[in-house]
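>>> sequence and predicted model, in that order:
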Amino acid sequence: MSKKEKPLGMRIGENVFCIGYLVFALVAGCTFILRAQATGDIFYSICAGMTLLLGCGDAFHLVPRIMINFKGATTIESEQRKRDFWLGLGNLVSSVTMTVFYLFFFAALSVKHGNGDISSVSGNRMILLMVLIVLAVIRIALCAFPQNRWFSKEKDTNWGLYRNIPFVVMGVITVGYLIMLFQEWLLAVLVTVSFVCYMVVVLGANRKPMLGMMMIPKTICYLWMISLFL
């Protein structure tokens, strides 16, 4: 076994978790669609878009990881470059979809705590949504810079920080309105934990790869959040 290869048990466990997460996101998304069709409630339509966007975006980086775990380590340079490309592309796509996820998240909460339709996103809530949209656009634009080195193993930690500054601000605003506007304390805790785990990975996983395991509690937070909407 290659020194760089994960133990078989770890690879199997990671694959089971990743596949379970993707199946859950698909089933939850389809459940929201069926509820939206049955009730005509726009809340479920927004939740369906939010959940399927998250699951499909994460699939871009989880499916390559699943395939790599099945195949094991490689010493073939061309194969490694191919893996780096697909993992990098997956991380780029999921960074974008995860950002847009919070726009759907805000809209869903506004409808849930409003009068049940899209007009609930008005007044102060519309201002907050516009601020989130601006931050999301800035974050996505920063993700597009080549200095991020998405397709290389040698990541630039500084750019990992730059592109995530607007994302963290989105998280702070999200937690703020969850507490002050909606009194959704459990969701506030889940969003906070997911952001903390994510930033630990962004800032530390390059130097200490085991910190990448923090993506597991981050993902569990997302599963819990979707479950609460269900």
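Cool, the structure landed. Residues are numbered from 1 along each chain as shown.
>>> could you use CA atoms for every contact and neighbour count after this?
OK.
>>> what is the burial count for the nearest residue in space to Ser194 that is not next to it in sequence?
Leaving aside its sequence neighbours, Ser194 sits nearest to Lys218 (CA to CA, 6 or more residues apart in numbering; 4.3 Å). Per other CA atoms under 10 Å, the neighbour tally for Lys218 reads 19.
>>> which helix is the longest one in the protein?
Secondary structure of the chain per DSSP state H: the longest helix is helix 77-112.
>>> can you point out the buried residues in it?
83-112 (16 or more other CA atoms under 10 Å).
>>> quick one, what contacts the most centrally placed residue in the chain?
Residue closest to the mean C-alpha point of the chain, counted by CA atoms, centre = their mean, is Met98 at 3.8 Å. Shown in contact with Met98 (CA atoms under 8 Å, 6 or more residues apart in numbering): Leu54, Gly57.
>>> and it, how far from Phe105?
10 Å (CA to CA, to the nearest Å).
>>> also Phe85?
With CA to CA as the criterion, Phe85 and Phe105 are 30 Å apart.
>>> same check on Asn206?
30 Å.
>>> again, but for Asn15
Asn15 is 27 Å from Phe105, by CA to CA.
>>> how about Tyr44?
For Tyr44 relative to Phe105 (CA to CA), the value is 12 Å.
>>> put this next to the previous one:
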Amino acid sequence: MQAIVETLFDMIYLSTVTFLGFKMLKEHGGRRQYALYGFMALILGFGDAFHLVPRAVALSTTGLADYTAALGIGKLITSITMTFFYVILCYVWRERYQVMGRQGLTKWVWILATTRMILCLMPQNQWISATPPLSWGIYRNIPFAILGLLVTVLFYQFAKKSEDTAFRNLWLTIVLSFGFYIPVVRFADTIPMIGVLVIPKTCAYVWTVWIGYKAMKIGK
């Protein structure tokens, strides 16, 4: 039952975000922010597929234990693509609100993203191990969480200041995604039921993508 429900949920998620991503790339009409948003959605979908597809195969066949290496490599790829997701979202912020200057802020975005990716690539993560160290799961997510917080604050401040109703809840989707993600990183290995939080986390990302798609369709 778990294999069926989880696989169905994951396939709907991947199909939804990639479909919306392609639609935005096709229909952005020269509006750079939506072209970026579409590309961001595709990175989200294709990146997560590297982890979710092997997981679906594992659940449907001989079990997760027999796919440790594939799942670990998939998590590594997903970690990198999720980092780029937030970098691109920062550029969406610049385009949407016509932010000029603030190059120091953009530099910090890249510093945090680069630090996160370097930490992800360190062998101490033991991605293909059945028991990767929790400590490195925390280390690599510190700059990621700071990056997410930075993007959250930017969208909250500028959407409020600009009375941007289309993007007024974008900051909330980021807060929710991290709010559900952090307990999974910290406790899922010792309390397996915590892993169920990936479902609302995933829904938060779908909401993020939907906000951009809906804004494009209504011309905001």
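Yep, it's here. All of these numbers come straight from a predicted model, not from anything done at the bench.
>>> before we move on, back to that, quick one: map the residue nearest to the centre of the first structure onto the second structure.
The equivalent of Met98 of the first structure in the second structure is Met82 (alignment by TM-score structural alignment).
>>> quick check: the gap between its match and Tyr139 of the second structure.
16 Å.
>>> with Leu154 of the second structure instead?
24 Å.
>>> please apply the same query to Lys107 of the second structure.
From Lys107 of the second structure to Tyr139 of the second structure the distance is 21 Å (CA to CA).
>>> who's more crowded, those two?
Legend: neighbour count by other CA under 10 Å for Lys107 of the second structure and Tyr139, higher for Tyr139 (14 against 11).
>>> ok, now which ones touch that one?
Tyr139 of the second structure neighbours (CA under 8 Å, 6+ apart): Leu119.
>>> what about the residue located most distally from the centre of the second structure, which SS state?
The outermost residue of the second structure, judged against the average C-alpha position, is Thr62 (28.3 Å), by CA atoms, centre = their mean. Assigned by DSSP: H, G, I helix; E, B strand; the rest coil, the conformation of Thr62 of the second structure is coil.
>>> list the residues that contact the corresponding residue of the first structure for Leu172 of the second structure.
Alignment note: Leu172 of the second structure maps to Val189 in the first structure; criterion TM-score structural alignment. Val189 of the first structure sits next to Val175 when contact means CA under 8 Å, 6+ apart.
>>> strands of the second structure, start to end?
Read by DSSP state E, the second structure holds no strands at all.
>>> ok, which stretches of it are helices?
2-27, 32-60, 68-96, 103-121, 134-139, 141-161, 170-187, 198-218.
>>> with distance to Ile128 of the second structure added, can I get the ones you listed in TSV?
As requested, the helices of the second structure are exported to TSV (distance: least, CA to CA, whole Å):
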stretch	distance to Ile128 of the second structure
helix 2-27	22
helix 32-60	12
helix 68-96	4
helix 103-121	12
helix 134-139	13
helix 141-161	18
helix 170-187	16
helix 198-218	21
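>>> residues in the second structure aligned with stretch 58-68 of the first structure?
Going by TM-score structural alignment: stretch 58-68 of the first structure matches residues 48-58.
>>> next, the buried residues of the matching stretch.
Of the residues in stretch 48-58 of the second structure, those buried (16+ other CA under 10 Å) are Asp48, Ala49, Phe50, His51, Leu52, Val53, Pro54, Arg55, Ala56, Ala58.
>>> kindly report the same for stretch 190-199 of the second structure.
Ile194, Gly195, Leu197, Val198, Ile199.
>>> what sits closest to Ser120 of the first structure if chain neighbours are left out?
Per CA to CA, 6+ apart, closest to Ser120 of the first structure is Gly114, 4.9 Å.
>>> to what extent is the one you found buried, counted in neighbours?
Neighbour tally, Gly114 of the first structure, other CA under 10 Å: 15.
>>> check Leu228 of the first structure too.
10.
>>> looking for the alignment partner of it in the second structure.
So, by TM-score structural alignment, Leu228 of the first structure is matched to Ile211.
>>> what distance do you get for its match to Tyr205 of the second structure?
On the measure of CA to CA, Ile211 of the second structure and Tyr205 of the second structure end up 10 Å apart.
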